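Asker: show me the folded form of this:
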Amino acid sequence: MQWKQAIIDYQHYLKIERGLSDNSIFNYSLDIRKLVVWLESNEINVSPVVISEEKIQEFIYHIAKTVNPRSQSRIISGLRGFFNYLIFEDYRNTNPMELIESPKLGRKLPDTLSIEEIDQLINAIDLSSPQGERNRAILETLYGCGLRVSELVSLKISDLFFDEGFIKVTGKGDKQRLVPIGGATEKYITIYRKEIRVHQIIAPTAKDTLFLNRRGKPLTRAMIFTIVKQLAEKAGIEKVISPHTFRHSFATHLLENGADLRAIQQMLGHESITTTEIYTHIDKKQLTAVINSFHPRK
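Answerer: Just a heads-up that it's a prediction; the model follows:
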């Protein structure tokens, strides 16, 4: 088996068996191709079936000189998954990544916005323009429902179940979940739909898409980043923020106000509670307060 065919087969596996998105599949494949490029540049002719741990280790030493620890860790994880797949398909008996450790990473947490800063951003929106009402609805949805930017731009009118108090969100790997929607978020989405969107000429392929650009087509991820960046500058907020900052703020504010971590996990669409713990940092004072309030031997 040659590398090209192995990568193609692995991509099919990730798509069909794992249900991963095209973007995730591309990133996993890119990690393997980096190894292939290194092998070719060093004139090392070895197939994925027989490549040894020593050759992999040489490659890891090489990339450690050019990428940061976080990227190095991701590449190691991607290669480990690839060789596990080869074992699963009976092409190999062992994983050459078995004894290769990822670099230790510190917990990297993005900035959160305070409630006052979120109000500042929303107050900076020019509501005299049609895009203003749309942008307010976008920010309220990002913060009110904790959505990823990809989930926001793919949100459809048919996903809105306001009578039941939920929206249906399609997350990573096309997995769907129901997320509660608050009164404020519902209010601003309704204003945008009934006062702005209804007057647009909408592209045939975007009839069911909720948030549209001026040409009646779906907004891109890049456009949402631009909207947030411009509003942050206008509001005088110096933190480096992105659409994801609203998701992190959503989880953090819920936790600070006593929400259950498992409930937050479900709303964010995390498979692992460990991921939710990373998103929702708790300071030591909060932990002490929990012990003092709830432990039987406080």
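
Asker: switch to C-alpha atoms for all contacts and neighbour counts from now on
Answerer: Noted.

Asker: list the buried ones in stretch 210-218?
Answerer: For stretch 210-218, the neighbour count (16 or more other C-alpha atoms under 10 Å) marks 210-212, 216-218 as buried.

Asker: other residues contacting stretch 8-18?
Answerer: Residues from elsewhere that reach stretch 8-18 (C-alpha atoms under 8 Å, 6 or more residues apart in numbering): 20-22, 25, 29, 82, 85, 173.

Asker: for that stretch, buried residues please.
Answerer: Buried, per 16+ other C-alpha under 10 Å, within stretch 8-18: 10-11, 14-15.

Asker: please give me the structure for this one as well, since I'd like to look at both together:
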Amino acid sequence: MTNLAVASQSLITPLYQPLEDVYSGLIASHHKKTTQSTYKQGIKHFCNYLLTGAIAKGVKVNLSEYQIKSVISDYLKLDAKTANAYLGAYRNAMIEADYTPNSINVKIASVKALVKYAFDYEQCSFLLDKVKTITPEVYRDTKGTTPENIKEILALPDTLTVKGKRDYAVLRLLWDCALRRGEVASLSIEDFNPKEGTLRIKGKGKLSKETIYLSAKTIDAIEAWLDVRYQPLPHYPLFISLDNATNGHRLSTKSIYRIVKKYSSEIPEGKILSPHQVRHSSITAVLDASNGNVRLAQKLSRHKNLDVLTRYDDNRVALQQEAVNLLSTLA
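Answerer: Sure, this is the predicted structure:
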């Protein structure tokens, strides 16, 4: 008999939260802050619908955590048929309110994740398997901008200043490596290996980091930034804020978005870009330069699904326009 079997129950450390608190349990079970935020917003939105019976697009939902947990508690007591009916009505209301398929699916997935968590811990007797998601929209504009415009943007940061060195290094990473802004924001100094010319990044949906290779220009840009970066200790963030209010803090994804928007807006007749549009531009440019080598573009983008890269390539060569023109010559 083990010591645990004979120990008094009072000696066991209490659970951090009661099992019936499925809301807090679900949020705590996910390590990524973005996932936690997505679930919180989705569940709050659903709870507001259960309370009001209506959806008003663009109106901020104001519910306290206590109210959310109370609504969840009532919902989890329903039978399977009624619970699925409520979720189906919620999905239909979002369709009527003109939510995008992606937005609808994310909110539905949040509610399903909550119920699945509750079901696993025997806090409800049903799963939400009757309500199906909506076929998401595919990428539309995947072209971004031209390499010529990117070259102009890269020439804008004043690399004689600390801020300019940081911004240039961020822009070079976004362009040369087609990184997502979250991947750039999460970097630490120890992830950068200038001798090997590599960088360890945590890709989208990944728990562990993967190693990618860097161009000589990107290596030089990061080294120039680290030469002036305050307290460059290995475990510190690679990129930090230089604003007075948040100086020294990890550079946020919002700040990276602002950096790209600021410099791209300064290009005459250029397109104001987001970090993801820079990524689109990088992938499209590789396809252009390699005559549509989808596998090469896949290595750059790290997309698992080749179909995504095929859509990039289709947009690049305007196949739909080519087909239209061809048909017009036949009749």
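
Asker: tm score of chain vs chain?
Answerer: Remark: TM-score between the superposed chains equals 0.75 [TM-score structural alignment, normalised by the length of structure 1]; 276 aligned residues with a C-alpha RMSD of 3.6 Å.

Asker: about what we covered before: looking at the buried residues of stretch 8-18 of structure 1, which are in helices?
Answerer: Among these, DSSP state H puts 10-11, 14-15 in helices.

Asker: will you turn those into TSV that also has distance to residue 233 of structure 1?
Answerer: Shown next, in TSV, are these (distance: C-alpha to C-alpha, whole Å):
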residue	distance to residue 233 of structure 1
10	44
11	41
14	40
15	40
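
Asker: what does residue 125 of structure 1 align to in structure 2?
Answerer: Aligned counterpart of residue 125 of structure 1 in structure 2: residue 157 (TM-score structural alignment).

Asker: and residue 281 of structure 1, how many neighbours?
Answerer: Residue 281 of structure 1 is flanked by 15 other residues according to other C-alpha atoms under 10 Å.

Asker: mind listing what it touches?
Answerer: By C-alpha under 8 Å, 6+ apart, the contact list for residue 281 of structure 1 reads 109, 252.

Asker: do you know how far it is from residue 255 of structure 1?
Answerer: According to C-alpha to C-alpha, to the nearest Å, residue 281 of structure 1 and residue 255 of structure 1 sit 9 Å apart.

Asker: in a strand, that's where residue 178 of structure 1 is, yeah?
Answerer: Yes - counting by DSSP: H, G, I helix; E, B strand; the rest coil, residue 178 of structure 1 is part of a strand.

Asker: burial check on it, number of neighbours?
Answerer: So residue 178 of structure 1, with other C-alpha under 10 Å, has 18 neighbours.

Asker: is it true that it touches residue 165?
Answerer: No - look at residue 178 of structure 1 against residue 165 with C-alpha atoms under 8 Å: they stay out of range, at 9.6 Å.

Asker: which strand or helix spans residue 37 of structure 1?
Answerer: If you go by DSSP states H and E, residue 37 of structure 1 is part of helix 22-41.

Asker: and for the following helix or strand past that helix, what span of structure 2 is it aligned with?
Answerer: Using DSSP H and E, the helix or strand that follows helix 22-41 of structure 1 in sequence is helix 53-64. Using TM-score structural alignment, helix 53-64 of structure 1 lines up with residues 84-95 of structure 2.

Asker: buried ones in that stretch?
Answerer: By 16+ other C-alpha under 10 Å, the buried positions in stretch 84-95 of structure 2 come out as 84, 86-91, 93-94.

Asker: do the same with stretch 210-230 of structure 2
Answerer: Across stretch 210-230 of structure 2, burial judged by 16+ other C-alpha under 10 Å covers 213-214, 218-219, 221-226, 229.

Asker: same check, this time on stretch 187-202 of structure 2
Answerer: Buried, per 16+ other C-alpha under 10 Å, within stretch 187-202 of structure 2: 187-189, 191-192, 198-202.

Asker: likewise stretch 40-57 of structure 2?
Answerer: The neighbour-count check on stretch 40-57 of structure 2 (16+ other C-alpha under 10 Å) flags 40-50, 55 as buried.

Asker: any idea how far it is from the chain center?
Answerer: Once both centres are worked out by C-alpha atoms, centre = their mean, to the nearest Å, stretch 40-57 of structure 2 turns out to sit 23 Å from its chain's centre.

Asker: likewise stretch 90-101 of structure 1?
Answerer: 29 Å.

Asker: then stretch 99-119 of structure 1?
Answerer: Its chain's C-alpha centre and that of stretch 99-119 of structure 1 lie 13 Å apart, by C-alpha atoms, centre = their mean.
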